[in-house]
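> structure here, sequence nowhere to be found:
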């Protein structure tokens, strides 16, 4: 990928280089931070309603550039073109929701003090917020944290994943076209060592990362040493439970979609399929049949069900996890073979006979590989689901909606639960997890309040 002076983007469908970009010097990076801080000082003084108007315009500009940006995302990381357009529609939706609801959620709140007197709570912007973002949703990951923080009155810096550098720069251009003040949202083309210096910079007041648990521990520690707040979204190994009374046809169809959406490279995705014994064989037969018929191909073509994986090293790592699981006794029910030819394609794969200690049981498989696990009954299925160090999302299939709601509310140890459905993110619902999936919340009004100074003002 990168060398000491350049960043490189590679088309995963062909393995060929798209473009190289020069890394910033330390001086350019530091000037970017200072410029962002100066822009923030002016931005925070503008009424929330004015900030909301510009955020609404950003949503419109994203919509105007939808085709162009979707093509660029597909070229850089291999997602289906149709799914890139869906991603950008979500981005526009986040802008609209934030613009409509942001000003009210940031209003001062009056309080009567217990001993008499009055007070109020105000949500003051903190300053420059630094985002380190992954490649799998090149636009959504950026919009998710940047729009909330811009609405709150903060400045925003972005270190995006190297392989989607072009998408990052195009978003910066779109934000400016929409009327966002110059330097308020700044893309930094930097190395990991330079990134550490940003976390330590006194002008940077908060850090948000979407990435692996390993990266989260590193960034959380560095930010903690600098006494700076973090929001960490660290991936998962989401369990989807198929209970005895599930609609099997719906469950199979939804689970295939949930595993393969975005080429299987989604943090909040169906990954482990925990099926109770009484319906296991029926589910397995239908699920494996549908997964066997999935066509991997050119992500710009409408007849492709999945595109390539985003990078060569990611495909190799996934295949190693499959092979290690098989060595420990897992059975390949379909797929599982490394294809020949150009591009980083990997077949839709189902693994069965899984047990703790196998990568396909314990770890996140970030690609089109499904882990099929048999449970004795509904209670055992819930136990298996929670038997994970991760806790981002999960799913329940049951015709008894009240029972499913009770399980979701009182037993599922995750930040999000989908009942008889698969979903990604909703602008008005909190997004985030527990355990090794991280902490903090984005979306809704929750993301708006992560990086503000909740200030108490008291009057006699």
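Great, that's in hand. Since we're looking at a predicted model, the values are computed, not measured.

> rest of the way, CA atoms for contacts and neighbours
OK.

> residue boundaries of the strands in the stretch 101-250 of the chain?
Secondary structure of the stretch 101-250 of the chain (DSSP state E, counting those that start in this stretch): strands at 109-112, 118-125, 128-132, 155-159, 185-187, 204-210, 229-233, 239-242.

> swap that for the stretch 351-460 of the chain, sorry
Counting by DSSP E, counting those that start in this stretch, residue ranges of the strands within the stretch 351-460 of the chain are 369-375, 394-397, 418-419, 438-439, 452-459.

> count of residues packed around the closest residue to residue 134 other than its chain neighbours?
Once its chain neighbours are removed from consideration, residue 134 has its nearest residue in residue 161; the separation is 5.1 Å (C-alpha to C-alpha, 6 or more residues apart in numbering). Under the neighbour criterion other C-alpha atoms under 10 Å, residue 161 is assigned a count of 18.

> pretty sure residue 161 sits against residue 136.
No - contact status for residue 161 versus residue 136: not in contact, 9.1 Å apart, counting by C-alpha atoms under 8 Å.

> where along the stretch 251-400 of the chain do the helices fall?
277-292, 312-327, 359-362, 378-386 (DSSP state H, counting those that start in this stretch).

> which residues does the closest residue in space to residue 185 that isn't next to it in sequence contact?
Across the structure, with C-alpha to C-alpha, 6+ apart as the measure, the residue nearest residue 185 apart from its sequence neighbours is residue 156 (4.8 Å). Residue 156 is in contact with 36, 128, 129, 130, 131, 146, 149, 150, 184, 185, 186, counting by C-alpha atoms under 8 Å, 6 or more residues apart in numbering.

> and for residue 392?
With contact taken as C-alpha under 8 Å, 6+ apart, residue 392 is in contact with 235-238, 267-268, 414-416, 432-434, 437.

> tell me the spacing between it and residue 34.
When C-alpha to C-alpha, to the nearest Å is applied, the distance between residue 392 and residue 34 equals 35 Å.

> comparison target, given below:
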């Protein structure tokens, strides 16, 4: 029997499991059940919701090894990275539980002849469409904030990480989350459009490409429903004249190959001033060329496979087109022969506008190195992008780097002298074609709430 969804281990190309799509009637029933669960959950105190989130954090840690292995099997991330991802998700649960009661508490304000109350009320069922690159984190990032806010949550996960979505649902329910409050939908794209149209769905959040984001945002706008979109980027990391080159090389290798290079806030374009260009390229290329590629479950592997064969093919087309338009490959640049969707760490130079390596997002371990005349030119090149999610600056002058990051870098997140993907108490999100809205840092809890004004007049 042919199944609608088949999950494949990208390192071995072996089938893991298969699933059928839900019928339209089952989808409608699932949404109604989620709404019914929300109708009870919204009445529970912020403190009670927080206790459930703390229990989910404990359950994540207690099941780390089993869940981590499943994620590695489904999408190819290094096993230690899977463990780290689960710990990050547990910390998100704890942050939301601890800060939620303060972030979402009623506020009183003086008004003429009385007291004004600002209340943050949940609005209902929130639909999340999530990618495969962080099978637990991408879901937890939006789901936990909305559960803390009192909403119900639907998930359409990427098909190749279906098992991870179902595992997380079961884990949450075992930890004490009411049944159906977090619901996984096994559905097609056409069915997904009808979910957005369902009157019980009050908001839509999506992480993915800017192409998909336009479609999802347009569909939600037709229904006058709010969206939060996180749409990837081609983040620039600047190596300025006064940078510590060894530190920059070390962190840029980590930033480009983290999660096998499949990260929306990964370092992708490396803009280096003329003063440091030759030294940086030599050292960076040497380190990228030494990365050990292989089984992501084995200790010592530094680079696993890409998540699917079509993703590897797309990445190689982007590299080939960039080379055809003038870029040069210093290391890597050819898919690995044999079993598994492997692509080597690759360094491109002579990268210029008009090439995919300059203009687009390369979702894999391919680095685009671009020469800048000076610090000012480096900042110009960094902002010469339709994206604006993250970026980085390497400079020994911290005050200067901070000013560039705060006043001139046109992105949502900037790392100075380092690399990190996300931290629970800092906002996460971008501008331009990287989307809109913010998650983490308490901001995500207020994206899908009804901010009410209550006027209490003295009598």
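That came through fine. In this text, all values refer to a predicted model and were calculated from it rather than measured experimentally.

> the residue nearest to residue 134 of structure 1 corresponds to which position in structure 2?
With TM-score structural alignment as the matching criterion, the partner of residue 161 of structure 1 in structure 2 is residue 158.

> my guess is its match meets residue 133, correct?
No - judged on C-alpha under 8 Å, residue 158 of structure 2 makes no contact with residue 133 at a distance of 9.0 Å.

> what's the counterpart of residue 318 of structure 2 in structure 1?
Structural correspondence for residue 318 of structure 2 with respect to structure 1 (TM-score structural alignment): residue 321.

> for the closest residue to its match other than its chain neighbours, what are its contacts?
Nearest in space to residue 321 of structure 1, with sequence neighbours left out and distances taken as C-alpha to C-alpha, 6+ apart, is residue 359 at 5.7 Å. The neighbours of residue 359 of structure 1, taking C-alpha under 8 Å, 6+ apart as the test, are 321, 322, 324, 325, 365.

> from those, which would you call buried?
Among the contacts of residue 359 of structure 1, those classed as buried by 16 or more other C-alpha atoms under 10 Å are 321, 322, 325, 365.

> can you count the residues close to the residue nearest to the third one when sequence neighbours are not counted?
What it means is residue 325 of structure 1. Nearest non-adjacent residue to residue 325 of structure 1, counting by C-alpha to C-alpha, 6+ apart: residue 358, 5.0 Å away. Around residue 358 of structure 1 there are 18 other residues, counting by other C-alpha under 10 Å.

> got the contact list for residue 358 of structure 1?
324, 325, 328, 330.

> any idea how far residue 321 of structure 1 is from it?
Residue 358 of structure 1 sits 8 Å away from residue 321 of structure 1, taking C-alpha to C-alpha as the criterion.

> then residue 165 of structure 1?
Spatial separation of residue 165 of structure 1 from residue 321 of structure 1 under the definition C-alpha to C-alpha is 28 Å.

> next: residue 98 of structure 1.
40 Å.

> cool, residue 436 of structure 1 as well?
Spatial separation of residue 436 of structure 1 from residue 321 of structure 1 under the definition C-alpha to C-alpha is 19 Å.

> and for residue 356 of structure 1?
With distances defined as C-alpha to C-alpha, the gap from residue 356 of structure 1 to residue 321 of structure 1 amounts to 14 Å.

> next one: residue 288 of structure 1
Here the criterion is C-alpha to C-alpha. By it, residue 288 of structure 1 lies 19 Å from residue 321 of structure 1.

> which single one of the contacts of residue 359 of structure 1 is nearest to residue 203 of structure 1?
When the contacts of residue 359 of structure 1 are ranked by distance to residue 203 of structure 1 (C-alpha to C-alpha), residue 365 comes first, at 37.2 Å.

> that closest one maps to what in structure 2?
Under the alignment (TM-score structural alignment), residue 365 of structure 1 pairs with residue 362 in structure 2.

> does its match touch residue 315 like I think?
Yes - if you go by C-alpha under 8 Å, residue 362 of structure 2 and residue 315 touch, sitting 6.3 Å apart.

> mind listing what the aligned residue in structure 1 for residue 405 of structure 2 touches?
Here residue 405 of structure 2 is matched to residue 408 in structure 1, going by TM-score structural alignment. Residue 408 of structure 1 is in contact with 396, 417, counting by C-alpha under 8 Å, 6+ apart.

> how about a cut-off of 10 Å?
Counting by C-alpha atoms under 10 Å, 6 or more residues apart in numbering, residue 408 of structure 1 makes contact with 382, 394, 395, 396, 402, 414, 415, 416, 417, 418, 419.

> returning to that earlier point: what touches both of residue 356 and residue 321 of structure 1?
Residues touching both residue 356 of structure 1 and residue 321 (C-alpha under 10 Å, 6+ apart): residue 363.

> helices of the stretch 1-150 of structure 2, start to end?
With helices called from DSSP H, counting those that start in this stretch, the stretch 1-150 of structure 2 shows them at 24-41, 46-62, 64-75, 79-103, 137-149.

> looking at those, which is buried most?
Taking mean count of other C-alpha atoms under 10 Å as the contact definition, the stretch among the helices of the stretch 1-150 of structure 2 with the greatest mean neighbour count is helix 137-149, which reaches a mean of 25.

> residues in structure 1 aligned with that helix?
Counterpart in structure 1 of helix 137-149 of structure 2, with TM-score structural alignment as the criterion, is residues 140-152.

> post-alignment, the matching stretch versus structure 2, mean distance?
In the superposition with structure 2, the aligned residues lie an average of 0.3 Å away from stretch 140-152 of structure 1, counting by mean C-alpha distance after the TM-score superposition for structure 1.
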